[in-house]
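> only geometry, no sequence info:
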């Protein structure tokens, strides 16, 4: 049975920070694979600035081609929206229960608001959570400190955001070094975020 880490996000666009975190998780924890779960609509974000699902999937696909332990996933595309993590986890367990053991990957900042997620108690009861650090003023406080299902992985701190990339690209700045080359090419050819 494989240990699969689920890295949820809109990936609008996927950038090198996402890849560094995912690769670090798969190389320096007990995860065998990381699946990038492209979310059509997060309950916490508006859909206005999102590219179509298939374009975001294509960019993730392009980004992970050379990384056999990283996979794109469009599992949420056919689930009810907005997408709630618990619903996706239940669906994945029903579909892949014999082959995979699923865990969540999230930033330390998301852990702080995790208690607001739908059925967060059920998630904590049934799934492990791998947390990567974010820059903050001192140690980030959260109510899940020391929880046995939560494992903090000392991954590199990445302060790159898709929002920043979109905004700067639109302003005519060169954001190419922040993106995998194949993602940059796709984004440029399709004239996205201008």
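That came in fine, so what should we check first? Quick caveat: nothing in here was measured; it's all calculated off a predicted structure.

> from now on I want contacts and neighbour counts done on CA atoms only, so please keep to that.
Fine.

> most distant residue from the middle of this protein?
When distances to the mean C-alpha position of the chain are computed (C-alpha atoms, centre = their mean), the maximum falls on residue 172, with 26.6 Å.

> what sits against that one?
residue 194 (C-alpha atoms under 8 Å, 6 or more residues apart in numbering).

> can you classify it as helix, strand or coil?
Look at residue 172: counting by DSSP: H, G, I helix; E, B strand; the rest coil, its state is coil.

> distance of it from residue 193?
Distance, residue 172 to residue 193, by C-alpha to C-alpha, to the nearest Å: 10 Å.

> equivalent analysis for residue 167, please.
With C-alpha to C-alpha as the criterion, residue 167 and residue 193 are 8 Å apart.

> burial measure for residue 43, as a count.
15 (other C-alpha atoms under 10 Å).

> ok, now residue 129?
With other C-alpha under 10 Å as criterion, residue 129 counts 22.

> hang on, it is in a helix, isn't it?
No - the assignment for residue 129, made by three-state DSSP, is strand rather than a helix.

> just to check, it is in contact with residue 106?
Yes - Residue 129 lies in contact with residue 106 (C-alpha atoms under 8 Å); the separation is 7.3 Å.

> what is the end-to-end distance of stretch 73-92?
11 Å.

> please disregard the earlier target; I meant stretch 20-34.
Using C-alpha to C-alpha, the two ends of stretch 20-34 sit 12 Å apart.

> on that earlier part again, residue 167 and residue 193: who's more crowded?
More crowded of residue 167 and residue 193, by other C-alpha under 10 Å: residue 193, with 18 against 14.

> count of neighbours near residue 178?
With other C-alpha under 10 Å as criterion, residue 178 counts 17.

> just the one 10 residues further on next, same as before
The local packing count at residue 188 equals 13, with neighbours defined by other C-alpha under 10 Å.

> another one to put next to it:
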């Protein structure tokens, strides 16, 4: 996140993740979870079976940072079960997850032979 904030100083930078990672961060399973939450903004995609508001309410780290601007919760009936791990696994298995990524991201991964 620091890299992108430095690279794009005039832009708002968001950490995009699934609600499963929100749970992990709230339970401090990530190194420097508290700093990560205090210094960044997040877009969180719904996952089946995870109540994002309850996750935030249960975690002091998340609850204390919930100022109405830090977490942008995307639920709208859509639960994204496709994760970054799934996309990496597709590349490793020789799959073509082109439809899951922006074209520029797909091209970068393909050109640089990432995850193979």
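Done, it's in. Source: prediction; values computed, not measured.

> now the TM-score, please.
In this superposition the chains share a TM-score of 0.55, using TM-score structural alignment, normalised by the length of structure 2; 92 aligned residues with a C-alpha RMSD of 3.5 Å.

> dump the residue contacts of the residue nearest in space to the middle of structure 2.
In structure 2, the C-alpha nearest the mean C-alpha coordinate belongs to residue 17, at 1.7 Å (C-alpha atoms, centre = their mean). By C-alpha under 8 Å, 6+ apart, the contact set of residue 17 of structure 2 is 42-45.

> that one sits in which helix or strand?
For residue 17 of structure 2, the host element (DSSP states H and E) is strand 14-18.

> ok, which stretches of structure 2 are helices?
Using DSSP state H, the helices of structure 2 run over 2-7, 19-26, 33-39, 52-58, 60-65, 84-92, 103-111.

> what packs against the fifth one?
In terms of contacts (3 or more C-alpha pairs under 8 Å, 6 or more residues apart in numbering; DSSP states H and E), helix 60-65 of structure 2 is packed against helix 19-26, helix 33-39, helix 52-58.

> out of those, deepest packed?
Stretch with highest mean neighbour count among those: helix 19-26 (a mean of 20; mean count of other C-alpha atoms under 10 Å).

> which secondary structure elements does that helix sit against?
strand 41-45, helix 52-58, helix 60-65.

> mind putting those in TSV, distance to residue 84 of structure 2 included?
TSV is the format used below for the helices and strands packed on helix 19-26 of structure 2 (distance: least, C-alpha to C-alpha, whole Å):
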stretch	distance to residue 84 of structure 2
strand 41-45	12
helix 52-58	19
helix 60-65	22
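
> of those, which approaches residue 107 of structure 2 most closely?
Among these, the nearest to residue 107 of structure 2 by C-alpha to C-alpha is strand 41-45 (23.7 Å).

> which elements pack onto the closest one?
strand 14-18, helix 19-26, strand 71-74.

> in that strand, what counts as buried?
Under the neighbour-count criterion of 16 or more other C-alpha atoms under 10 Å, strand 41-45 of structure 2 has 41-45 buried.

> ok, now how distant is whichever residue in structure 2 pairs up with the residue farthest from the centre of structure 1 from residue 46 of structure 2?
Matched by TM-score structural alignment, residue 172 of structure 1 corresponds to residue 94 in structure 2. For residue 94 of structure 2, the distance to residue 46 of structure 2 (C-alpha to C-alpha) stands at 28 Å.

> cool, and residue 11 of structure 2?
25 Å.

> follow-up on the earlier one: redo the helices and strands packed on strand 41-45 of structure 2 as JSON lines? Include distance to residue 81 of structure 2.
Rendered in JSON lines, the data for those read as follows (distance: least, C-alpha to C-alpha, whole Å):
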{"stretch": "strand 14-18", "distance to residue 81 of structure 2": "8"}
{"stretch": "helix 19-26", "distance to residue 81 of structure 2": "10"}
{"stretch": "strand 71-74", "distance to residue 81 of structure 2": "13"}
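
> nearest to residue 57 of structure 2, of the ones you listed?
Judging those by C-alpha to C-alpha, what sits closest to residue 57 of structure 2 is helix 19-26, at 9.6 Å.

> mind listing residues that contact that closest one?
Helix 19-26 of structure 2 is contacted by residues 30, 33, 44-47, 50, 52, 55-56, 59-62 when judged by C-alpha under 8 Å, 6+ apart.

> dump those to a markdown table, plus distance to residue 108 of structure 2.
Converted to a markdown table, the contacts of helix 19-26 of structure 2 look like this (distance: C-alpha to C-alpha, whole Å):
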| residue | distance to residue 108 of structure 2 |
| --- | --- |
| 30 | 27 |
| 33 | 29 |
| 44 | 24 |
| 45 | 24 |
| 46 | 27 |
| 47 | 27 |
| 50 | 32 |
| 52 | 32 |
| 55 | 34 |
| 56 | 34 |
| 59 | 36 |
| 60 | 38 |
| 61 | 35 |
| 62 | 33 |
